[in-house]
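Student: Sharing a model that was predicted from the sequence below.
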Amino acid sequence: MSTLRLLRRLLPPYGKLIAVLVVLLVAQTVGTLYLPTLNGNIINNGVVAGNLPYILRTGEWMLLVSAVVGVLSIAGVYLASRVAMSSGADLRSALFTHVQGFSARNVNHFGTASLITRNTNDVQQIQIFLQMALTMMVVAPIMAVGGVVMAIREGATLSTLLLVAIPVMAILLGAVMGRVIPQFRSMQGKIDRLNQVLREQITGVRVIRAFVRGSFEVNRFRDANDSLTSTSLRVNRIFALLLPAMMVVLNLSSVAVVWFGGRLVSEGVMPIGNLTAFLTYIMQILMSVMMAVMVAILVPRAAASAERIEEVLGRVNINLLQFHGDESPEQCRRYPRPYVKVVHMRDGVDLHEAARRYHDALALLL
């Protein structure tokens, strides 16, 4: 939910670009789904029938469709990158501007190291997720739904295999996501700790050398680094099991299609070209699920980063300054905030003169 709230704040200025991107990706996906049908037609109407002109004519059409799909893909990636990078720049600017208005209490609440991490690493996680989502997450559902429709059109009997393959992949994905989301939250906190230790060592290097505390600081850094490394390895081990498991499901599905489809071809129920097209559609459907998995891998870390960014943006900053000393008007105006000036009442104080000097103050406090 935090990721969606953050994206709703970032994406409205780029609505037109996103609309163009979606149109390009839809056209690209339609072209990709059309190619297996052309390939099946070449086999059924060209190779089997020995019709060379049909093969050449349909082959030229396939080359044209492939070229258009390639151009659309390049344009889509370019627009997705532009939206993601621009949104990241806007988010960094918003964080920086908001933090500039923090009081010392707010800065101490988060810590300097944590604020640096949130404005760099956390924003980068949102950028990466956004770029992947704008490409793969748009293509994946269209490819999956279109692939199912085209697969049923080529062979309704074999389509029942999808009722087994897709739920199995969904169960694997859900099990992995439930385990890694807490680990990603912990990882971002440990990056904060690593930045804090490194920053303290750099800023206090003279004191560390003066008191001969080098070995102690080395141990502090090693502890923070080892903690981050162990968490990262734990997450990567989980993901290392996910992709091979998905590939097992994908390959077993292909074997099942060839096994049962071969029997249908031998019985004369299904043309060989339709089987070839069906096998391609099955691969496209399961690959679309794999694309969704690749984006889903980024969701936990992006969600953790979005929570941390929203925590900063939701913190109330200073919107009014109050000066109690002998600050000059120029000193009061140095800060880009409205201010109230305290005037200490004593002999010789001219309130009219004070009002003239601090004419841009919201009020004079006596």
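Tutor: Nice, I can see it. All of these numbers come straight from a predicted model, not from anything done at the bench.

Student: going forward, measure contacts and count neighbours with C-alpha atoms only.
Tutor: Will do.

Student: Remind me which helix or strand G261 belongs to.
Tutor: helix 214-266 (DSSP states H and E).

Student: for that helix, packing partners?
Tutor: Applying 3 or more C-alpha pairs under 8 Å, 6 or more residues apart in numbering; DSSP states H and E, one finds that helix 214-266 contacts helix 162-203, helix 272-313.

Student: Need the winner for burial among the ones you listed.
Tutor: helix 272-313 (a mean of 22; mean count of other C-alpha atoms under 10 Å).

Student: And that one, what does it pack against?
Tutor: By 3+ C-alpha pairs under 8 Å, 6+ apart, helix 272-313 packs against helix 2-10, helix 15-41, helix 52-100, helix 112-119, helix 121-154, helix 162-203, helix 214-266.

Student: So which of the ones you listed is nearest V293?
Tutor: Smallest distance to V293 across the helices and strands packed on helix 272-313 (C-alpha to C-alpha): 7.0 Å, for helix 162-203.

Student: Output the contacting helices and strands for the closest one.
Tutor: helix 112-119, helix 214-266, helix 272-313.

Student: Using CSV, lay out those helices together with distance to V99.
Tutor: Shown next, in CSV, are the helices and strands packed on helix 162-203 (distance: least, C-alpha to C-alpha, whole Å):
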stretch, distance to V99
helix 112-119, 8
helix 214-266, 26
helix 272-313, 8
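
Student: just to revisit the earlier point, out of the helices and strands packed on helix 272-313, nearest to R301?
Tutor: Here helix 162-203 is closest among the helices and strands packed on helix 272-313 (C-alpha to C-alpha), at 5.2 Å.

Student: For V69, which of the helices and strands packed on helix 162-203 is the nearest?
Tutor: Among these, helix 272-313 comes nearest to V69, with 15.0 Å by C-alpha to C-alpha.

Student: this is the other structure I want to compare:
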Amino acid sequence: MTLLRLLAGRLRPHRARLVLLVLLQLVQSLASLALPALNAGVIDEGVLRGDTGRVLSGGAAMAAVTLLQAAAAAAVTCTAARIALSVARDLRSEVFRRIQDLSVLERGRFGTASLITRATNDVQQVQTFAVLALTMLVAAPLLCVGGLAAALRQDVPLALVLLLFVPVMTLAVGTVVLRMRPLFRGMQEHLDGVTRVLREQITGVRVVRAFVRDGHERARFAGANTA
């Protein structure tokens, strides 16, 4: 939720691209949902009846829909990447300006390594999440609604099974996400440690070599890297 709130304000300048993205996702979802119906038509009306013409026309329709789906998926990925890169650029600039406004005492409290991680790795994590949100999270509701409609049109009693599986899957995914949060937080702290050790070693490389402490520093970095 924090990431969603963070992205919400920074996606407003990209409204036109977001509208285009949703339209492309709609085309991709409709094409995905149309393929099973077209395949069933080819089998029921063409293969089972021995109608070669129906098989060829149905196959051509499936090929056209597949090409349309592939083109929409490529356009979605490209549009989402452009939006995410723009958001990351703006966020990185905001973080950099904020760091420049910090006092010496505040910079010392946060630590240089931690501030470097915030301006680089953390922004990249937000960028990656933005790509996933714009590609997967936008398509999921469209596919869910379309899939339920298609299932209900085919067989209402059988489609009711989805009412059981959807809550179970939601619970399972939610449990995994909740267990990932502390692990992800710990990983970010260890990244700070790696950056701090590496920065200290680069800054003091002459002293390290002068006192022949290469082995000790390799061990320090190996410990931080392994953690």
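Tutor: Ah, there it is. The structure displayed is predicted, hence computed values, not measured ones.

Student: Quick check: TM-score for this pair?
Tutor: The TM-score (TM-score structural alignment, normalised by the length of the second structure) is 0.92; 227 aligned residues with a C-alpha RMSD of 1.7 Å.

Student: wait, which of the helices and strands packed on helix 272-313 of the first structure is closest to I285 of the first structure?
Tutor: helix 121-154 (4.7 Å).

Student: That closest one vs the second structure, average offset?
Tutor: Comparing helix 121-154 of the first structure with its match in the second structure after superposition yields a mean distance of 1.0 Å (mean C-alpha distance after the TM-score superposition for the first structure).

Student: about what we covered before: now the helices and strands packed on helix 214-266 of the first structure as CSV including distance to V68 of the first structure?
Tutor: Shown next, in CSV, are those (distance: least, C-alpha to C-alpha, whole Å):
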stretch, distance to V68 of the first structure
helix 162-203, 30
helix 272-313, 18
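
Student: coming back round to it: compute the inter-axis angle for the helix holding G261 of the first structure and helix 162-203.
Tutor: Helix 214-266 of the first structure and helix 162-203 meet at an angle of 160 degrees, taking axes from the mean of the first three to the mean of the last three C-alpha atoms, to 10 degrees as the criterion.

Student: of all the helices and strands packed on helix 272-313 of the first structure, which lies closest to S288 of the first structure?
Tutor: Across these, the minimum distance to S288 of the first structure, taken as C-alpha to C-alpha, is reached by helix 121-154, at 4.5 Å.

Student: Show me what the closest one is packed up against.
Tutor: Going by 3+ C-alpha pairs under 8 Å, 6+ apart, helix 121-154 of the first structure lies up against helix 15-41, helix 52-100, helix 272-313.

Student: So which residue is dead centre in the first structure?
Tutor: With distances taken as C-alpha atoms, centre = their mean, F129 lies nearest the centre of the first structure, 0.9 Å away.

Student: where's it relative to Y78 of the first structure, distance?
Tutor: 15 Å (C-alpha to C-alpha, to the nearest Å).

Student: for W259 of the first structure, same thing?
Tutor: 41 Å.

Student: which of these two has more neighbours?
Tutor: Between W259 of the first structure and Y78, counted using other C-alpha atoms under 10 Å, Y78 has the larger neighbour count: 14 against 11.

Student: Contact partners for the more buried one?
Tutor: With contact set as C-alpha atoms under 8 Å, 6 or more residues apart in numbering, Y78 of the first structure has no partners.

Student: That one pairs with which position in the second structure?
Tutor: Alignment note: Y78 of the first structure maps to C78 in the second structure; criterion TM-score structural alignment.

Student: picking that back up, angle of the helix holding G261 of the first structure against helix 272-313?
Tutor: 150 degrees.

Student: re the thing from before, need the helices and strands packed on helix 272-313 of the first structure in a markdown table with distance to H352 of the first structure, can you?
Tutor: Converted to a markdown table, those look like this (distance: least, C-alpha to C-alpha, whole Å):
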| stretch | distance to H352 of the first structure |
| --- | --- |
| helix 2-10 | 46 |
| helix 15-41 | 53 |
| helix 52-100 | 33 |
| helix 112-119 | 43 |
| helix 121-154 | 50 |
| helix 162-203 | 47 |
| helix 214-266 | 58 |
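
Student: Can you say which of these is nearest to V299 of the first structure?
Tutor: Of all those, helix 121-154 comes closest under C-alpha to C-alpha, at 7.0 Å.
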